[in-house]
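Generate a structure from the sequence data that follows.
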Amino acid sequence: MRIKQSFGERMFDVFNVALLLVTCGVVLLPLMHVVAGSLSETNALIHAKVTIWPVGFNFDNYILVFKNQTFWQSFGITAFVVLVGTALNMLLTIFTGYPLSKSFLRGRKYVMLFIVFTMIFTAPMIPSYLLVKMLGMMNSVWALIIPSALAAFNLILCITFFRGLPEELFEAARVDGMNEYRVVAQIAMPLSMPIIVTLALFYSVAHWNNYYSALLYITDPDLRPLQLYLYNLLAQFDTSDTLTYMSNTVTYDISPQGLQMATIIVATLPIVIIYPFIQKHFIKGAMIGSLKE
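Here you go, the predicted structure:
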């Protein structure tokens, strides 16, 4: 049965829908402009004729991006950091969160206090830079992985989830002769797939979007991840590698602005394609730990 709404409730719904439509327009219009610019002719871009619809379809910018070896090299470095970094993140998070979820662990409160302390007082930029340099990780992909190997917030979420698992299962497994490593691998992890998937998504998206660490620790152009490549392309207006390639091939109808837009679209597509399928896990991850028995 449909409940009849009052005039105030209907006006509230209309206001919400209007506000959401305006918000969507503010978010989508710049993106539509970038897509349109990447598909427009150079002359239209030069004379600022492009709004949210391409002026004269032109795919040369995308052809140059897909043929740009520097772009794909940066893409490969980012893919390596995401895969290896996320695997290391999850390994440390699970094998740190499981013992800390046990109330009988000696010194647990002091370890938790130290973890919370790192959340409130993070290391400044200069000491972090000097530490990475002293460890010999400058100009190395490990400088993008090791310093962020364990996130305190994600660890607390994992601890909170492990606490909700029935302790009787673990006791029964220990009685049957299982050691703690088998208990984690064969009981705790299968029961914790929601939090494992959620935290893996958190870690992987953070690695994908991270450019600040690369800006600090990477100076070798051959080791630039994708986000640092985009930073140089946009902030420094560096399109020299692609334009050099263009000069040695057939003539293309491209401009630095159109090339930038096409590169942004190609670099953004993977996360845009994947996100609709993982959105529910992000919502679930935001709810985990919000309730306590």
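
okay, CA-based contacts and neighbour counts for the rest of this
Noted.

all helices in the stretch 51-200 of the chain, in order from the N-terminus.
60-67, 69-100, 108-120, 125-134, 152-163, 167-175, 180-183, 189-191, 193-209 (DSSP state H, counting those that start in this stretch).

and among these, the most buried is which?
Compared across the helices of the stretch 51-200 of the chain, helix 152-163 shows the largest average neighbour count, a mean of 20 (mean count of other CA atoms under 10 Å).

got the angle for that one vs helix 69-100?
With axes from the mean of the first three to the mean of the last three CA atoms, to 10 degrees as the criterion, the two stretches helix 152-163 and helix 69-100 enclose an angle of 40 degrees.

list the helices and strands helix 152-163 packs on?
Applying 3 or more CA pairs under 8 Å, 6 or more residues apart in numbering; DSSP states H and E, one finds that helix 152-163 makes contact with helix 69-100, helix 108-120, helix 193-209.

Run through who's touching it.
Residues from elsewhere that reach helix 152-163 (CA atoms under 8 Å, 6 or more residues apart in numbering): 93-94, 96-98, 100-102, 115-116, 118-119, 188, 192, 195-196, 199, 288-289.

Just give the closest residue to G85, not the sequence neighbours.
In space, G85 comes closest to I145 once its chain neighbours are excluded; the distance is 5.3 Å by CA to CA, 6 or more residues apart in numbering.

How about the contacts made by the one you found?
Listed by CA under 8 Å, 6+ apart, the contact set of I145 reads 81, 84-85.

Recalculate using a threshold of 10 Å.
80-82, 84-86, 88-89, 207, 213 (CA atoms under 10 Å, 6 or more residues apart in numbering).

And the residues you listed, which is closest to V35?
Within the contacts of I145, distances to V35 taken as CA to CA reach their minimum at H207, with 24.8 Å.

And V111, how far from T244?
Here the criterion is CA to CA, to the nearest Å. By it, V111 lies 54 Å from T244.

Now the second one, please; I'll put the structures next to each other:
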Amino acid sequence: METVRRKSLGQACPEKPSNPALWTGYRNTLTIVAGGIVLNVSLTVLAAYVLSRRNVLWNKFLTIFIVVTMFFNAGLIPFYLVVKGLGMMNTLWALLLPFAIKTFHLIIVRTAFLSLPPELEESAQIDGANHLTTLLKIVVPLSMPVISVIVLYTAVDKWNMWFIPSVFIQDRTLYPLQLVLREILINDATDNISFGAGVGEARKIGETIKYATIVIATLPVLFIYPFLQKYFVKGALIGAVKG
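Sure thing, here's the model as predicted:
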């Protein structure tokens, strides 16, 4: 009799609110942020180093050609067809490879590289350093404030990405956190989380979940930003004082 009573009480008690999509979205977003930082920073630094060389053939032409892409693009439909033709639909690669380099970031890093004294690189070349050694041992360490700013810009951009995933991602297990958050906030998709509660209680739980989800989605950026904020001043002033 006691066992039956415990079972009936257990059936009457509502289940604890839970939503596995939140943790899946977190995992996908962290993957996108990490992959985006690695691709964007590495390719941007390499491209900026090439464009900052003063003796490279067609240097000015390549710079102008790259800058033009900031003002002109083919639009969303050709972009969609290209991604689909490359077989990246419904994969996280569709959120990483097409955005591996941003022209604005490339121009910032190139300007920072140009502001470095050329004597440093010339002395390294006299000592036998090749371009890779010069980049890794001299250029990158002296440009860390600017690179840190690019890392923060890229991380925030990938963290807040929702429109492009909504176009290329149909598998719900690949949804980033912002798409899950959008469903909760706009589509009021809190039924699975507040399952087992009454109408009034479910409404209160839904509102609480919305506010809690906003905080959860904002906290990582708020924690990282103070540690990189000091680099903004250095990145803005780099090259302003020359010895």
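
ok so, going back, take the helices and strands packed on helix 152-163 of the first structure and lay them out in JSON lines including distance to T160 of the first structure.
Formatted as JSON lines, the entries for these read as follows, by distance: least, CA to CA, whole Å:
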{"stretch": "helix 69-100", "distance to T160 of the first structure": "9"}
{"stretch": "helix 108-120", "distance to T160 of the first structure": "12"}
{"stretch": "helix 193-209", "distance to T160 of the first structure": "10"}
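
most centrally placed residue in the second structure?
Taking CA atoms, centre = their mean, the centroid of the second structure lies closest to K158, which sits 2.1 Å from it.

Can you tell me what that residue aligns to in the first structure?
Using TM-score structural alignment to pair residues, one finds that K158 of the second structure aligns to H207 in the first structure.

dump the residue contacts of P145 of the second structure.
Counting by CA under 10 Å, 6+ apart, P145 of the second structure touches 112, 151, 228-238.

check contacts around A212 of the second structure.
Counting by CA under 10 Å, 6+ apart, the residues that A212 of the second structure touches are 206, 218.

per the alignment, it corresponds to what in the first structure?
The alignment partner of A212 of the second structure in the first structure, by TM-score structural alignment, is A262.

about what we covered before: going by distance to L135 of the second structure, which of the contacts of P145 of the second structure wins?
For the contacts of P145 of the second structure, the closest approach to L135 of the second structure (CA to CA) belongs to A112, at 12.9 Å.

And the aligned partner of that closest one in the first structure, how close does it get to E168 of the first structure?
Counting by TM-score structural alignment, A112 of the second structure corresponds to F161 in the first structure. In this structure, F161 of the first structure lies at 16 Å from E168 of the first structure, with CA to CA as the measure.

same deal with M119 of the first structure?
The gap separating M119 of the first structure from E168 of the first structure is 32 Å, by CA to CA.

Ok, L199 of the first structure next?
With distances taken as CA to CA, L199 of the first structure is found 25 Å from E168 of the first structure.

Quick check, T86 of the first structure in contact with V205.
Yes. T86 of the first structure sits in contact with V205 when judged by CA atoms under 10 Å, with a separation of 9.3 Å.

Overlap in contacts, the two.
Counting by CA under 10 Å, 6+ apart, the shared contacts of T86 of the first structure and V205 are L199.

Distance of F227 of the second structure relative to M88 of the second structure?
As judged by CA to CA, F227 of the second structure and M88 of the second structure stand 35 Å apart.

Neighbour count for these two, which is higher?
The neighbour count for F227 of the second structure versus M88, taken as other CA atoms under 10 Å, is higher for M88 (16 against 9).

ok, N179 of the first structure - contacts?
Residues counted as contacts of N179 of the first structure (CA under 10 Å, 6+ apart) are A173.

Check the alignment and tell me where it lands in the second structure.
In the second structure, the residue matched to N179 of the first structure (TM-score structural alignment) is N130.

Please apply the same query to P147 of the first structure.
With the correspondence set by TM-score structural alignment, P147 of the first structure lines up against P98 in the second structure.

Measure how buried that match is and give me the count.
For P98 of the second structure, using other CA under 10 Å, the count is 12.

cool, L57 of the second structure as well?
Residue neighbour count, defined by other CA under 10 Å, stands at 10 for L57 of the second structure.

picking up where we left off before, mind checking which of the contacts of P145 of the second structure are buried?
112, 151, 231-232, 234-235, 238 (16 or more other CA atoms under 10 Å).

and which of these is nearest to V82 of the second structure?
Once CA to CA is applied, the member of these that ends up nearest V82 of the second structure is V151, at 27.0 Å.

Quick one: map L234 of the first structure onto the second structure.
Matched to the second structure by TM-score structural alignment, L234 of the first structure sits across from L185.

which one is that match nearest to, not counting chain neighbours?
With CA to CA, 6+ apart as the criterion, L185 of the second structure has its nearest non-adjacent residue at 6.1 Å, and that residue is K210.

Okay, and that neighbour sits in which element?
helix 199-228 (DSSP states H and E).

V82 of the first structure versus H33 of the first structure, what's the distance?
Computed as CA to CA, the H33 of the first structure to V82 of the first structure distance reads 29 Å.

so how far is L120 of the second structure from whatever residue of the second structure lines up with V272 of the first structure?
Using TM-score structural alignment, the partner of V272 of the first structure in the second structure is L222. In this structure, L222 of the second structure and L120 of the second structure are separated by 37 Å, where distance is defined by CA to CA.

Nearest residue to Y231 of the first structure in space, ignoring adjacent ones along the chain?
The shortest distance from Y231 of the first structure to any non-neighbouring residue, by CA to CA, 6+ apart, is to Y211 (8.0 Å).
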